[in-house]
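Undergrad: sequence and predicted model, in that order:
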Amino acid sequence: MADDRDHVKFVPGVLDRSSRFYVAGHRGLVGSAIWRRLESEGFTDLIGRTSAELDLKDRDAVFAFFEEAKPRYVVLAAAKVGGILANSTFPVDFLSDNLRIQVNVLDAALKCGVERLLFLGSSCIYPRLAPQPIREDTLLTGHLEPTNDAYAIAKIAGILQIQAVRRQYGLSWISAMPTNLYGPGDNFSPKGSHVLPALIRRYDEAAQSGAATVTNWGTGTPRREFLHVDDMAAACLHLMEHYDGPEQVNVGTGSDVTIREIAETIARVVGFTGETLWDSEKPDGTPQKLLDVSKLADAGWTAQIGLEEGLVSTVQWYRDHVSSIRQ
């Protein structure tokens, strides 16, 4: 959904490593990976605030923070996120919390004159039955997936706000829409996690306990694309330095697997040798969600971390942190 009213005059280039860079959500899955990437790339003035230190839903507090910190660059990676169960059970929370977080941060960044900002959304913004692979211009061309429509609407509003800022104020802000992410720092909570970390926890616990079976939701037939969060972080910095435009950019690998295939791979990685059962009375969600990553490739970036390689390191991280991760 490009906007021909966009008149931003900006030539992307290398970001100043000494300038102040605020990562909103720097303790989350994506934000922590972006923080690690920026550190490794030599950024020396990174700032972040935990939710206890700064509630992004508190407008006055957010404006006060920006007035004091005055960041030059911002990545908005803070959001309330969850899987099918959480989204279906708490749609008001996912809509209200994310709208407030986005509006507060983007409005405060605008007032502060942030030069370069990257807003992160989700591939769930696209129509449930969008042609595969999903192109950026299919946004708002069909009905959303009902199990996460409230979250999707919030993220769509964020994209529109980025485009509006570009049109009205001429700031070179951009949006990126990642596919399903996984990796160190993920949410492995049984009630709040996405499909891949939920499967890792389920199969690892079964392997450790010697369980004979594992039962998963749905039929196992939906196809999903998975991107390691360290690849996502690399893509974010690359886009901030090499892309400018009003249309959101898909970030993914360009290939997908069935949920059944990912379950089999995880079972193998964790050492589970029992039987996998499927509860077909539970919802599958979107039948397929594969992103067209042509725009990202045109900007000069492709994913580097293979799925099994990424799963091995993620399982190891989970095992190393199982006593302290969110329950």
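TA: Perfect, thanks for sending it. Residues are numbered from 1 along each chain as shown.
Undergrad: going forward, measure contacts and count neighbours with C-alpha atoms only.
TA: OK.
Undergrad: the nearest residue to Gln304 once chain neighbours are set aside: how many residues sit nearby?
TA: Distances taken as CA to CA, 6 or more residues apart in numbering place Asp231 nearest to Gln304, at 6.7 Å, with adjacent residues excluded. Applying other CA atoms under 10 Å, we find 24 other residues in the vicinity of Asp231.
Undergrad: and the gap between Gly121 and Ser280?
TA: 30 Å (CA to CA, to the nearest Å).
Undergrad: what of Gly252?
TA: Between Gly252 and Ser280 the distance, using CA to CA, works out to 28 Å.
Undergrad: ok, now Val30?
TA: 31 Å.
Undergrad: who's more crowded, Gly121 and Ser280?
TA: A count of neighbours by other CA under 10 Å puts Gly121 above the other of Gly121 and Ser280, at 27 against 12.
Undergrad: second structure follows, compare the two:
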Amino acid sequence: MQLDAKIYIAGHRGMVGSAILRNLEAKGYSNILTRTSQELDLLDQNLVFSFLQEEQPDYIFLAAAKVGGIYANNTYRADFIYQNLAIESNLIHGAHLAGVKRLCFLGSSCIYPRDCPQPIKEEYLLTGPLEQTNEPYAIAKIAGIKLCESYNQQYGHQFVAVMPTNLYGPNDNYDLANSHVLPALLRKAHEAKERGDADLVIWGTGTPKREFLYVDDMAAACVFLMENDINEGLFNVGTGTDVTIRELAETVMEVVGFKGGVVFDATKPDGTPRKLLDVSRLKDIGWQSKVSLKEGIALTYTEAPFRNQGV
């Protein structure tokens, strides 16, 4: 990518999109296009097509999506499949019509079958049933992967798809009703410390294992693929290592400074025992994560909004 290349980031205010924006600006890219949802409704096909035809970006990072936790995914199933299908089809087909050759589509590791061999390789896609609670979202993201693949094959475009593991970092969601495990633990540990609680209570047994990637590492991987002219393909993005929920909780407590104990409520569900991505495909072409889990949690906690806004 040339420093003067015109780059459009769809979803620049979200956790991943804002990290991509930070990465590009830090590297000296200055011709960056952004639009809020009020300025450009990505569900409106005509508006999206007109915007891309007028602006003619050289590169697109497709980080816009309707996202949420298990409850939201399972409750608003129609919204999740329709809105994500509409966003990605409008932008990918619009990119084709506007002559955009390079695009990076961001998906989610939930695209893989629920009961996958570990670690999960890219070729396991479509080899088994999906997790039912987020199946509509996963199907929409699988469709985005296949859109990129199909436009590459038919039209010779260079659209790549990246599938991140569990992400965390600046601009994460800390709403305890629908946030993911790491931001929820951060907030709960902080509040427990502020109240002077004796223990931190956590759902489940603490034995499931999860992989976590700092969002700025995710952004670096996306930019790496564009800068190195990777023409096509599906790439898992993660650290290649995982930790138990107990180990995660202990690291969070250390970073936050909570000195109490930890109690696991085994009456609550554990979820999938393990979900680890095989990241060798991306590593083989020269990229791997840099931010350790403890370092990333500390960076995230420093900027967490609940520290200054109360609870």
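TA: Done, it's in. Bear in mind the structure is a predicted one, so any value in this text is a computation, not a measurement.
Undergrad: which parts of the stretch 101-250 of the first structure are helices?
TA: 149-169, 195-209, 229-242 (DSSP state H, counting those that start in this stretch).
Undergrad: once you drop chain neighbours, what's closest to Val100 of the second structure?
TA: Distances taken as CA to CA, 6+ apart put Asp58 closest to Val100 of the second structure, at 5.8 Å, once the chain neighbours are dropped.
Undergrad: check Arg202 of the first structure too.
TA: Of all residues beyond its chain neighbours, the one nearest Arg202 of the first structure is Val214 (7.3 Å), with distances taken as CA to CA, 6+ apart.
Undergrad: that neighbour pairs with which position in the second structure?
TA: In the superposition onto the second structure, Val214 of the first structure corresponds to Leu200 when matched by TM-score structural alignment.
Undergrad: I'd guessed Trp301 of the first structure sits against Leu237; true?
TA: No. Counting by CA atoms under 8 Å, Trp301 of the first structure sits too far from Leu237 to count as a contact (10.4 Å).
Undergrad: contacts only, for the residue nearest to Arg202 of the first structure.
TA: The contact partners of Val214 of the first structure, by CA atoms under 8 Å, 6 or more residues apart in numbering, come to 202-203, 206, 274-277.
Undergrad: give me the number of residues near the residue nearest to Pro222 of the first structure when sequence neighbours are not counted?
TA: Nearest non-adjacent residue to Pro222 of the first structure, counting by CA to CA, 6+ apart: Pro287, 4.6 Å away. With neighbours defined by other CA under 10 Å, the count for Pro287 of the first structure comes to 13.
Undergrad: which residue in the second structure lines up with Pro287 of the first structure?
TA: Looks like Pro287 of the first structure aligns to Pro273 there (TM-score structural alignment).
Undergrad: and for Gly48 of the first structure?
TA: Counting by TM-score structural alignment, the partner of Gly48 of the first structure is Thr34.
Undergrad: ok, that match touching Lys6?
TA: No. If you go by CA under 8 Å, Thr34 of the second structure and Lys6 don't touch, sitting 10.8 Å apart.
Undergrad: what sits in contact with each of these two?
TA: Taking CA under 8 Å, 6+ apart as the contact criterion, Thr34 of the second structure and Lys6 have no common neighbours.
Undergrad: which residues touch the residue nearest to Pro222 of the first structure?
TA: For Pro287 of the first structure, the contact set (CA under 8 Å, 6+ apart) comprises 128-129, 221-223.
Undergrad: give me the buried subset of these.
TA: Members of the contacts of Pro287 of the first structure that pass the buried threshold by neighbour count (16 or more other CA atoms under 10 Å) are listed as 128-129, 222-223.
Undergrad: tell me, stretch 92-112 of the first structure lands on which residues of the second structure?
TA: With TM-score structural alignment applied, stretch 92-112 of the first structure matches the range 78-98 in the second structure.
Undergrad: what's in contact with the matching stretch?
TA: When contacts are defined by CA under 8 Å, 6+ apart, stretch 78-98 of the second structure is touched by residues 42-45, 48-49, 52-53, 56, 62, 64-67, 73, 101, 136-137, 139-141, 143-144, 147-148, 151, 157.
Undergrad: Pro91 of the first structure: which of the helices of the stretch 101-250 of the first structure is closest?
TA: In this view, the helices of the stretch 101-250 of the first structure are compared for proximity to Pro91 of the first structure by CA to CA, and helix 149-169 is the closest at 5.5 Å.
Undergrad: mean shift between that closest one and the second structure?
TA: When the second structure is overlaid, helix 149-169 of the first structure sits 0.8 Å from its aligned residues on average, using mean CA distance after the TM-score superposition for the first structure.
Undergrad: identify all contacting residues around that helix.
TA: Helix 149-169 of the first structure is contacted by residues 3, 5-8, 87, 91-92, 94-96, 98-99, 102-103, 106, 110, 119, 121-122, 124-125, 144, 171-175, 246-248 when judged by CA under 8 Å, 6+ apart.
Undergrad: now a ChimeraX select for only the buried ones of these.
TA: Selecting only the buried members of the contacts of helix 149-169 of the first structure in ChimeraX, with burial defined as 16+ other CA under 10 Å, works like this:
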select :6,7,8,87,91,94,95,98,99,102,103,106,110,119,121,122,124,125,144,171,172,173,174,175,246,247,248
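Undergrad: map Glu54 of the second structure across to the first structure for me.
TA: Aligned counterpart of Glu54 of the second structure in the first structure: Glu68 (TM-score structural alignment).
Undergrad: cool, Leu3 of the second structure as well?
TA: Across the alignment, which pairs residues by TM-score structural alignment, Leu3 of the second structure is matched by Arg17 of the first structure.
Undergrad: doesn't Gly42 make contact with that match?
TA: Yes. The pair Arg17 of the first structure and Gly42 passes the contact test of CA under 8 Å, sitting 6.0 Å apart.
Undergrad: follow-up on the earlier one: which of the contacts of Pro287 of the first structure are retained in the second structure?
TA: Retained in the second structure (both residues aligned by TM-score structural alignment, their matches' CA atoms under 8 Å) from the contacts of Pro287 of the first structure: 221-223.
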